[in-house]
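1. Model the following, please.
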Amino acid sequence: MRSIFSYAIAVTGAVALLHAAAALAQEGGASSKPRSVEQIVQEARSKNPALRIRVDPVTGLPVKVRGLRPSVDPEVTLGASRDASGQPSDDDIIKTTEAFFRTGELSAAFATASDRSKVVALRVRRDPDFKGQSIVHVEQRIDGIPVFGSSGRVHVSPSLAVTQFTTTFSLVDVGSTTPSITKERAIFAARERLRELLASDKDRKSLDRLRAGFETAAAEAELVIYDPALVRGRKAAARAKQTTRLSWLTRIDQFRIFVDAETGEVLYFHSDQRWMMPRQVYDLNRGFLFPGVKLVDDVSGERHEPLPDDASNAYLNAGRVGEFYSRNFGRTGILELGEEELLSAYVQYGESTNAYWCTGQTFDCPGSGAMVYGVSTPAALDVVGHEMTHGVISAEADLTYADESGAVNESLADILGTLIEFQENPGEANWVLGEKIPGYARTSAIRNMANPNMIDVDGKSLFDRNKPYAHDNRGQPDHYDDYVTREDPICETTRDYFTGCVHFNSGIFNKFAFLISEGGRHRGRVVKGIGRNKLGRIAYRALVAHLTPSSGLQDSAEAFDDACRELVAVDGSGMDSSDCDRVREAQSAVGLAFAGT
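-> Purely as a prediction, here's the structure:
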């Protein structure tokens, strides 16, 4: 079964599809919820025939709602304040959003197994394409404790009406939110599990520094609700039969380990290192001790000439990436932190030829929001664009770096990193990544978005998920039918095992994006391309307006279609409905279309 076997529900077929959702959800232990959702939808659509809803049969809850009537909450609007341009305040937008999930026309559809569950608005951002509209990031909590991966994007009009939303919520069938074990015991259990993982993978040299020091590595833990149904992947339906647990989310270096807060059992783990504005550049001189020697600092004006090639390339290419996001999407920074934002880059890290965006302090990272480059990697603009795009993704959708959502995270970084190269360096741009990194070339790159399987000089495919990873078996899947799991030999024999194979499965979404842009024939289907500029607009809008931390591959492909159809209404976008038909064609060509769409 696919990760989230759900349907796009048109008003004419809502009842039949919701019955199917109910049957599937009952297998996962959520028997009453879909039937109540069905009744609520029937009542709502009798009043509003334009209403469209897609339900996740794993949880039985709505995940996508379009066509809401622009009704406002009088308790919010009567006391609302507006600025000189007529824009409502963030506080009033937050009140509108939270009130909608408490008392709105579909609020009952989000009833959960716990009456202590609440939807909390975390952040308001202005819609980059529709003037006056806001996009609100929301999170589900129970007794104030966040449900990991349970969140949404809510669109609020200038008149303070919720018009549409995309959510991934949990049934949160959990009793007590008081842990039975202490934080310290959870950290001990997590460290024990990490010891086992590292001991079973001694051949992976990239983990040597962590292996040597993880016993004393800093660790922290926070309470979260862990719902296995929200961890999107081929085993999502099986996980849904597990129960929701109060957990200690433990962080040790790059690893995230969920420990049952009652029993101390390790429930799930993944690695969170995303590998592959004023600027600072530090030279580590092939060492491992941060921060190294500061060579450039835009804030103080410090600059030590002549700069080594790696330092110069890191500085210049970071500027080109920032310019791309500013010119095309109006971003004021990778993380959009205003004057506080400062991008620090560390070059010549050991003998590595890798690069990564840091999400926190680890053995390989000095802290959150920094770039670390191995030898010669800053010369590859697509790689610099890829890694810095991880920062944009973390600021907008914060896609969980594991399983399907992690594959989408990787693919978006590939897509936008490649588009950056095409725009900033058109004479050398292409659809392969990392060809300028030592040991790679255009004919043998790290990844190939046009042909994720990749081929050797004899035209033989370099992808077979049933064989161990090797130089002649290093390709990616290009269709959802070939999705790679941790148990598949090609993933099990690599570091990607710890992330749920994100660098393999990103190939499925990469091929989807390539077909949108360039077109072509794939698996017997023909797609007509719409060009790179339109692909970029669609990808960015999907990221800021629709994706959530738990969005899977099919969810994200659907978000591309939603973004396209919204952009048709934006003056100057150049988008028309036929472009969105091409997106649908590409979706089907790689197996990412939901059944019935």
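
2. CA only for contacts and neighbour counts going forward, please
-> Fine.

3. show me where the stretch 401-550 of the chain has helices.
-> Across the stretch 401-550 of the chain, reading from the start of the chain, the helices by DSSP state H, counting those that start in this stretch fall at 403-424, 489-492, 502-518, 532-545.

4. who wins for proximity to Val119 among those?
-> Of all the helices of the stretch 401-550 of the chain, the one in closest proximity to Val119, counting by CA to CA, is helix 532-545 (17.9 Å).

5. gap between the following helix or strand past that closest one and the chain center?
-> From helix 532-545 onward toward the C-terminus, using DSSP states H and E, the following helix or strand is helix 553-567. Taking CA atoms, centre = their mean, to the nearest Å, the mean C-alpha location of helix 553-567 is offset from the chain mean by 14 Å.

6. another one to check against the first:
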Amino acid sequence: MKKKILSLLISSTLTLSLLPNVAYATDSKIAISDSKEQILQKFQGLSDNKLKYDIDSSEGKVFLSGKLSDEEITNNDDALNFIEKNKELFNLDNVQDNLKIEKSERDSLGFTHVKMNQYIDGIPVKDKSIILHYNKDGQATNVTGDVENKISSISKLGDKSITEKDAIKIAEKEFKYKELAYDPKVETVAFIKDGQAYKTYKVNIKFYEPEITNYDVYVEATSGTIINKEDKIRYDGAAKGTGIAVDGSTKPLNIYLSGSKYQLKDTTKASSGSQILTYTANNRETQPGTLITNNSSTFNTTSLKAAVSAHYFAGVVYDFYKNLFNRTSIDNSGMNLVSTVHYGSNYNNAFWDGSQMVYGDGDGSTFTYLSGDLDVVGHEMTHGVTERTANLTYQDQSGALNESISDILGVLIQTYDRYNVKNGGTWEFNSSDWVVGDDVYTPNKPGDALRSLANPTLYDQPDNMSDYVNTSSDNGGVHTNSGIPNKAAYLVAQSIGCEKTAKIYYRGLTEYMTSSTNFLGSRNALVQAATDLYGANSAEVSAINNAYAAVGIGSSTDTVKVTGVSLNRTSATLNVSGTVSLSTTITPADATNKSVTWSSSNPSVATVSNGLVTAKAAGKAVITAKTVDGGKTATCVVTVSGSQQSDSLNEGFDNLVGTSSSISSGIPTGWDISSGIGVYTTSSNSGKSAPALRLNSDGSTVVTPSFDLSGQGTLSFWLKGNSIYYSELLIEKFDGTNWTTIDDISDFPSYGDTLSYDLDKNTKQIRFTYYKYYGYVALDDITIK
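-> As a prediction, the model looks like this:
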């Protein structure tokens, strides 16, 4: 039978308890934590019913936009206190221990952005953080969060004590290299994998030969197991593509005279501490190589074309970010802009390696000199900006968004230069500009490009979520699915122009996106950025919503989402042919779509139609109401009595709460469950349903309450196990005086099975005892009738 699944980590959309929790804020004031529904109602009131939100509390994802506070926030303690008061939105406990402020920055509009990283057992969790934004008046205006609320402690894979030095050695053995670029850097982070959090050492390994490599290697701290590797190099999608040659046009260069030699070194940005330096690898796979010099100030030979383009375009990228956003170089701290050209032999790629740009010459057919296209240069350098701001994880939707942001800003950088915006030119929108790689890809094929933002389908990219490509290759299709947000950006620029588009996307990237932001999250971030810059009811906000709706992400109009559903009753007892009417309450009350669907877990026992339940036969059935919007559920357990039996038991352990080692609450009345028994919390690890009992320890027992059968009865239960050798499950019955054996099972079904036994009318109780040599067994759905 199917069961309702209850968990303390229930989805944000279910109605939460109205009983307040008391927590202590960082300033020692008592902060009362309201229920989620109370919090949203408060925010709606403060925002004059214009609150915008996207919440999935079960996954710890929250996006809120509006007026969120009536108390002034002036410092980091106030920011933490705000999250403490509203922690029910995240299903997050113990904010003081779980969150620590990483940075707090005030921007040019007077907004302060407070980023709080999540910790488990004092260890920072990879990619989990909350960002609180408040305006110059101290009012909270936006919260973006992605936290882990199902895991409260660190798990172990072994019993060793791996040190940082051990982790470095383990990581180094994963690669073959001549020498490392620098001593490996090590950080301790909590890495979440398969529903568990592990203490790991993140070891950064970088070297240049035999090929440039830069990886973060995650080594689990109690076993030395490598549980993940992340490539830090951001290659362009044209690794196997084609392009056109450097165009031969004359470019103004900022160079440096050293003795009698002119160097490709631009020191005009010295006020910010940044220099532009261009090197050659001399067709070897090394970097940075040799600083390019010339006998005269005219760099006009064929062998220098790639370097001229790289050098000039690096300056354009710098000026774009500095003039529009006051960003001093890629890291906003004046880092040098280093480029290496003539990398390798016929190398058909360009990439950002985490600290500099690298360009191949191409093979002359698929690509020409890859430094010859400004949107390619802007694309790759923008990977550096992304890495030092949102740091979008290079996988699946966040990875495709990473690629898309580079494409979008790459095109905007190229048009910024093309229309001479720096010197007062008009920044035009022209559909033909919205391509990537057209100046270097397939040089012998006019009019070709690597990607089109105006029409992604021209180059085998989807332009709508209906055609999203699910794949395990290319880090989840990051260079394929980027076409969807690319098309949205094109539509935005078409609507509001290039300059506003650039400002919105930069602010959305640097202030509101996080490492795990997906496509819908990017829309939320961009809407918030447009709201900051132009107002909540502006044409710019509408342009974002309309563009994203056009590619199948979100809606062009603001809809009120369903956040929860409840029933007028959660249990009912009926006789055969009896009926009961169930009704739903949808929250919030003004939700746009209040439609629900009804289902019964056991139609032979009870059926349901539009909330009317009809009893068919003795037994139990779970009636479920599920909202069409968001898939939120509420359940009612219906027990149907029949004349054939005087007493029965049916326990699916629906209310048990615990872990794989202990049960914390929910043991049904009358049942005797010993220590050494835990709870399976999800159907994926129990094999059938959840919760389910997991018998872990030798001698652990489960004893039913007393019952009285009027005649012969039947015992049935579901069983699964991986026990081997001499493990056994003893099943006994009690007649009021003695326990006698029903069965002694030593061969357990590895995929789960339901077993049944006849009982005589004198049976009063059933006992299950697990004698363990190795392994475990899972026990569920014990029925006696």
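
7. Output the helices of the stretch 401-550 of structure 1 as a markdown table; include the columns mean neighbour count and distance to Ala199 of structure 1.
-> Formatted as a markdown table, those follow (neighbours: other CA atoms under 10 Å; distance: least, CA to CA, whole Å):
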| stretch | mean neighbour count | distance to Ala199 of structure 1 |
| --- | --- | --- |
| helix 403-424 | 26 | 23 |
| helix 489-492 | 22 | 15 |
| helix 502-518 | 27 | 22 |
| helix 532-545 | 22 | 38 |
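
8. I'd like those helices as JSON lines, with distance to Met388 of structure 1 appended.
-> Putting those into JSON lines (distance: least, CA to CA, whole Å) gives the following:
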{"stretch": "helix 403-424", "distance to Met388 of structure 1": "8"}
{"stretch": "helix 489-492", "distance to Met388 of structure 1": "25"}
{"stretch": "helix 502-518", "distance to Met388 of structure 1": "17"}
{"stretch": "helix 532-545", "distance to Met388 of structure 1": "14"}
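
9. Aligned against structure 1, show me the partner of Leu337 of structure 2.
-> Using TM-score structural alignment, the equivalent of Leu337 of structure 2 in structure 1 is Leu343.

10. In contact with its match, which residues?
-> Shown in contact with Leu343 of structure 1 (CA atoms under 8 Å, 6 or more residues apart in numbering): 277-280, 369-371.

11. closest one to Glu196 of structure 1 among the helices of the stretch 401-550 of structure 1?
-> Checking the helices of the stretch 401-550 of structure 1 against Glu196 of structure 1 by CA to CA gives helix 489-492 as the closest, at 15.3 Å.

12. What about the closest residue to Ser176 of structure 1 other than its chain neighbours, how many residues nearby?
-> Ranked by CA to CA, 6 or more residues apart in numbering and with sequence neighbours excluded, the top spatial neighbour of Ser176 of structure 1 is Leu246, at 7.9 Å. By the measure other CA atoms under 10 Å, the count of residues near Leu246 of structure 1 is 27.

13. hang on, Leu246 of structure 1 packs against Thr177?
-> Yes. Using CA atoms under 8 Å, Leu246 of structure 1 is in contact with Thr177, at 6.4 Å.

14. Of all the helices of the stretch 401-550 of structure 1, which one is nearest Gly439 of structure 1?
-> Using CA to CA as the criterion, the shortest distance between Gly439 of structure 1 and the helices of the stretch 401-550 of structure 1 is 18.5 Å, found for helix 502-518.

15. May I ask which helix or strand encompasses the residue lying closest to Thr225 of structure 2 once chain neighbours are set aside?
-> Counting by CA to CA, 6+ apart, Val219 is the residue found nearest to Thr225 of structure 2 once chain neighbours are left out, at 5.6 Å. Take DSSP H and E as the rule and Val219 of structure 2 turns out to sit in strand 213-220.

16. re the thing from before, what separates the residue nearest to Thr225 of structure 2 from Gln287 of structure 2, distance-wise?
-> Taking CA to CA, to the nearest Å as the criterion, Val219 of structure 2 is separated from Gln287 of structure 2 by 28 Å.

17. Comparing those two, which shows the higher neighbour count?
-> With neighbours defined as other CA under 10 Å, Val219 of structure 2 and Gln287 compare such that Val219 has more, 29 against 24.

18. residues in contact with the most centrally placed residue in structure 1?
-> In structure 1, the C-alpha closest to the average C-alpha coordinate belongs to Leu399, at a distance of 2.5 Å (CA atoms, centre = their mean). By CA under 8 Å, 6+ apart, the contact set of Leu399 of structure 1 is 393, 405-406, 408-409, 547-551.

19. how does it look with 10 Å?
-> Residues in contact with Leu399 of structure 1, defined by CA atoms under 10 Å, 6 or more residues apart in numbering, are 149, 390, 393, 405-410, 543, 547-552.

20. what residue of structure 2 matches up with it?
-> With TM-score structural alignment as the criterion, Leu399 of structure 1 matches Leu392.

21. Please confirm that its match is located within a strand.
-> No. Assignment of Leu392 of structure 2 by DSSP: H, G, I helix; E, B strand; the rest coil gives coil, placing it outside any strand.

22. Leaving out the residues flanking it, which one is nearest to it?
-> Nearest in space to Leu392 of structure 2, with sequence neighbours left out and distances taken as CA to CA, 6+ apart, is Ser515 at 3.9 Å.

23. Show the contacting residues for the counterpart of that neighbour in structure 1.
-> Ser515 of structure 2 maps onto Pro549 of structure 1 when the alignment is built from TM-score structural alignment. Contacts for Pro549 of structure 1 were tallied using CA under 10 Å, 6+ apart; they are 148-152, 167-168, 230-231, 393-394, 396-401, 405-406, 409.
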